[in-house]
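**Student:** pasting the sequence and the predicted coordinates here, then a few questions.
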Amino acid sequence: MLHINVTNETSRLRSVILGTAESNGPTPAIHEAYDPKSLEHILAGTYPVEDDMKAEMAALVAVFNKYDVTVYRPQIIENYNQIFSRDIGFVIDDYFIKANILPDREREQGAIEYIVSQIDPAKVITPPEEVHIEGGDVIVWNDHIFIGTYKGSDYKDYITARTNMHGVNFIKELFPNKIVKEFDLVKSRIEARDNALHLDCCFQPVGKNKGVIYKSGFREEADYMYLVNLFGADNLFHIDREEMYNMTSNFFSIDSDVVVIEKNFTRLKHWLQSNGFIVEEVPYAEISKQEGLLRCSTLPLLRD
């Protein structure tokens, strides 16, 4: 039986599912792009190639090995993008919740079934069909669960809107003892600089009481202020529009004082180091061209 437990984003990591760039397939056609950033790189001829992405993920594996983290990988699906494991499931406390994801991506869940099948079946939850929820929108923070959503009446028109209010209410019912707070995120189909694809694209906690935040990613100022009041203004590192576009808030914590970031994020690095964090840097800029970064490609199973 595989032991799982995650109660926050920053406790000591013991095991994780990391996506894979093996057999990633050809550059998608324009109509196959799931998000505006991928589309931008498809049109520009700068879409990432498999060898570069495999090298980036290998650098992350090396960091996990350094900290003695058990790393699981999906089974390989030929010519298929399986990098972003966070989208297909997530752990809250000792429950594994399968994400209801874009129908095109259901095969990705099959590729991790050999891992999920080792978890106590009573603790594996498949939401009903009307519930849309992806792991990038779910941030577990002790007695809180933060969930990114989109409340616009045009939700169904946005392929970039991944979690609906059914998803929020589903989590509320599942965890009645937690404070479940949803955040209405800014979405765009055409401009990646104005598209908070998931909550972790514009906010993520770090350490025991700090966070990285992009104010303009929230449709309602009250949602942004909720986090300011909860964490304290002095504990939040604010990123700008270009930094949000580069996925600066999409780092990954191995421990409450150990953070993995993309090696180009120098401003974030200096802030983290000045606050006493150990910063591990990896190249991940090619992967980020698909509007996902370190948190998106990891699915933590067990934290202390």
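**Tutor:** Sure thing, it's come through.

**Student:** from here on, contacts and neighbour counts on C-alpha atoms
**Tutor:** Noted.

**Student:** please list all residues in contact with the closest residue to Gln75 other than its chain neighbours.
**Tutor:** With C-alpha to C-alpha, 6 or more residues apart in numbering as the criterion, Gln75 has its nearest non-adjacent residue at 4.8 Å, and that residue is Ala111. When contacts are counted by C-alpha atoms under 8 Å, 6 or more residues apart in numbering, Ala111 touches Pro74, Gln75, Ile76, Ile77.

**Student:** the second one and Ile190: what is the separation?
**Tutor:** Relative to Ile190, Gln75 is positioned 32 Å away (criterion: C-alpha to C-alpha, to the nearest Å).

**Student:** and for the last one?
**Tutor:** Separation of Ile77 from Ile190 (C-alpha to C-alpha): 29 Å.

**Student:** the more surrounded of these two?
**Tutor:** Neighbour comparison, Ile77 and Ile190: the larger count goes to Ile77, with 17 against 14 (by other C-alpha atoms under 10 Å).

**Student:** what about Ala29, neighbour count?
**Tutor:** Ala29 has 10 neighbours, counted by other C-alpha under 10 Å.

**Student:** report the contact partners of it.
**Tutor:** Contacts of Ala29 (C-alpha under 8 Å, 6+ apart): Ile42.

**Student:** relative to Asn209, how far out is it?
**Tutor:** Remark: distance between Ala29 and Asn209 (C-alpha to C-alpha) = 43 Å.

**Student:** try Ala222
**Tutor:** Distance, Ala222 to Asn209, using C-alpha to C-alpha: 20 Å.

**Student:** what of Val180?
**Tutor:** For Val180, the distance to Asn209 - C-alpha to C-alpha - is 18 Å.

**Student:** tell me the two of the contacts of Ala111 that are most distant?
**Tutor:** For the contacts of Ala111, the maximum inter-member distance is 8.6 Å, found between Pro74 and Ile77 (C-alpha to C-alpha).

**Student:** can you give me the helices for the stretch 101-250 of the chain?
**Tutor:** 106-110, 113-116, 165-174, 221-231, 241-245 (DSSP state H, counting those that start in this stretch).

**Student:** now for these, which one comes closest to Lys37?
**Tutor:** Of the helices of the stretch 101-250 of the chain, nearest to Lys37 by C-alpha to C-alpha is helix 241-245, at 8.4 Å.

**Student:** who's in contact with that closest one?
**Tutor:** Where contact means C-alpha under 8 Å, 6+ apart, the residues beyond helix 241-245 that reach it are Ala192, Arg193, Asp194, Cys201, Cys202, Tyr214, Ser216.

**Student:** ok, second structure coming up, stack it against the first:
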Amino acid sequence: MNRLNLNVSDETSRLRAVILGTAASNGPVPAVEDAYDPKSRKYILAGEYPTNEDMMEEMAAVNAVLEKYNVKVYRPKHIEDCNQIFARDIGFVIDNTFVKANILPDREEEIEAIQYVIDQINPDQVIRPPEEVHIEGGDVMLHGDYIFVGTYRGEDYADYIIARTNVEAIDWLKETFPNKKVVSFNLRKDNLDPYNNALHLDCCFQPVGKNKCIIHKNGFLQEEEYQYLVDFFGKENCFEITQEEMYAMNSNIFSIAPDVVISEKNFTRLNTWLRGQGITVEEVPYAEISKQEGLLRCSTLPLIRD
């Protein structure tokens, strides 16, 4: 069996292999009390929760773009009536190590659905943090020697179903990847208001191109932590998105290469800016999937970048 030689050290290098989620059998519309995030809750209440058919079409468009760029695409095995769209939550790669995420317990079977991919990785390079470490891939952002991590440091962490990465995870990353500089960011959480909730770090920040980033100031609870990123990339290299754009998930696009991104077709202002930076923008429809407070980065799990 050919082993998968994992390699991911940043968000934008040329993509060679990825796991793309699936919307084949999302199951019935969840009850309001079962919503994992305020945006899903809003659309459940409005009777506008996305349909399987619409979401399958949107994911097929992404798959087509990935194939156009000769990226090897793996899909999760089919689980009936299970939301398997957001592959990023269940695992992530740091350099050549696959980390199985400790996610909400009732999502455990989602990891089983990609086990056939994990089986192709050298077992020495597959790790899982201890139980007290909560961490999801949407909060983990690689940038060369740096790992940027979204967290929530509040005493009321347990009260927030949308707080997915705890402070124990920061310590664990520092111990497990001592060669990396781990920088954490305290994110704004709100169980009920999707306009004031950064579910993951990639809901309010993401590097793009070679030295640029997309960022939303209000996603950060501490202004100095937001300022750290602005200074790190340089103000002229930061595309500041509005609250409305954050809500629409503008920071959750996905890079195939430093000069190629997949973005939502309605992100007019962002896509114009990206093209102005010399980046090719492959536009896809993804507005239905975004109703679940996730977009393109959330539904992809990169395995190999150059």
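**Tutor:** Here it is on my side, so go on. Everything numeric here is computed off the predicted structure, so don't read it as measured data.

**Student:** circling back to that earlier point, any idea how far whichever residue in structure 2 pairs up with the residue nearest to Gln75 of structure 1 is from Glu80 of structure 2?
**Tutor:** The equivalent of Ala111 of structure 1 in structure 2 is Ala113 (alignment by TM-score structural alignment). Between Ala113 of structure 2 and Glu80 of structure 2 the distance is 11 Å, computed by C-alpha to C-alpha.

**Student:** go on, Gly234 of structure 2?
**Tutor:** For Gly234 of structure 2 relative to Glu80 of structure 2 (C-alpha to C-alpha), the value is 46 Å.

**Student:** how about the contacts made by the aligned residue in structure 1 for His134 of structure 2?
**Tutor:** Using TM-score structural alignment, the partner of His134 of structure 2 in structure 1 is His132. By C-alpha under 8 Å, 6+ apart, His132 of structure 1 lies in contact with Ala99, Asn100, Ile101, Arg162, Thr163, Asn164, His166, Gly167.

**Student:** and the equivalent of the last one over in structure 2, what does it touch?
**Tutor:** To tie it back to what came earlier, the one meant is Gly167 of structure 1. Aligned by TM-score structural alignment, Gly167 of structure 1 pairs with Ala169 of structure 2. Taking C-alpha under 8 Å, 6+ apart, we find Ala169 of structure 2 in contact with Val133, His134, Ile135.

**Student:** between these, which is closest to Gly91 of structure 2?
**Tutor:** Gly91 of structure 2 lies nearest to Ile135 out of the contacts of Ala169 of structure 2, by C-alpha to C-alpha, at 9.0 Å.

**Student:** count the residues that sit near the closest one.
**Tutor:** By other C-alpha under 10 Å, the residues close to Ile135 of structure 2 number 31.

**Student:** separation between the closest residue to it other than its chain neighbours and Val284 of structure 2?
**Tutor:** Of all residues not flanking Ile135 of structure 2 in the chain, Thr165 sits nearest, at 4.2 Å (C-alpha to C-alpha, 6+ apart). Going from Thr165 of structure 2 to Val284 of structure 2 by C-alpha to C-alpha gives 29 Å.

**Student:** give me the more crowded residue out of those two.
**Tutor:** Set side by side, Thr165 of structure 2 and Val284 show more neighbours around Thr165, with 28 against 19, by other C-alpha under 10 Å.

**Student:** what comes up buried for the longest helix along structure 1?
**Tutor:** Counting residues, the longest helix in structure 1 under DSSP state H turns out to be helix 50-66. Within helix 50-66 of structure 1, the residues scored as buried using 16 or more other C-alpha atoms under 10 Å are Glu50, Asp52, Met53, Lys54, Glu56, Met57, Ala58, Ala59, Leu60, Val61, Val63, Phe64.

**Student:** tell me who's in contact with the alignment partner in structure 2 of the second one.
**Tutor:** So the one you mean is Asp52 of structure 1. The alignment partner of Asp52 of structure 1 in structure 2, by TM-score structural alignment, is Asp54. Each residue near Asp54 of structure 2 by C-alpha under 8 Å, 6+ apart is listed here: Glu288.

**Student:** do the same with Tyr43 of structure 2
**Tutor:** By C-alpha under 8 Å, 6+ apart, Tyr43 of structure 2 lies in contact with Tyr49, Lys291.

**Student:** my read: Thr97 of structure 2 touches Asn5, true?
**Tutor:** No - if you go by C-alpha atoms under 8 Å, Thr97 of structure 2 and Asn5 don't touch, sitting 9.5 Å apart.

**Student:** between these two, point out the one with more neighbours.
**Tutor:** Thr97 (21 against 15).

**Student:** residue contacts, that one?
**Tutor:** Residues near Thr97 of structure 2 by C-alpha under 8 Å, 6+ apart: Leu6, Asn7, Gln125, Val126, Ile127.

**Student:** likewise Leu60 of structure 1?
**Tutor:** Leu60 of structure 1 sits next to Val282 when contact means C-alpha under 8 Å, 6+ apart.

**Student:** quick one: map Pro283 of structure 1 onto structure 2.
**Tutor:** Checking with TM-score structural alignment, Pro283 of structure 1 has Pro285 as its match.

**Student:** map His200 of structure 2 across to structure 1 for me.
**Tutor:** The alignment partner of His200 of structure 2 in structure 1, by TM-score structural alignment, is His198.

**Student:** roughly how far apart are its match and Ser23 of structure 1?
**Tutor:** Going from His198 of structure 1 to Ser23 of structure 1 by C-alpha to C-alpha gives 26 Å.

**Student:** so which of the two has more stuff around it?
**Tutor:** Between His198 of structure 1 and Ser23, His198 has the larger neighbour count (other C-alpha under 10 Å), namely 30 against 16.

**Student:** my read is that that one contacts Asp137, right?
**Tutor:** Yes - between His198 of structure 1 and Asp137 there is a contact under C-alpha under 8 Å: 4.8 Å.

**Student:** circling back: more neighbours: Val180 and Asn209 of structure 1, which one.
**Tutor:** Taking other C-alpha under 10 Å, Val180 of structure 1 and Asn209 do not tie; Val180 has more neighbours (21 against 13).
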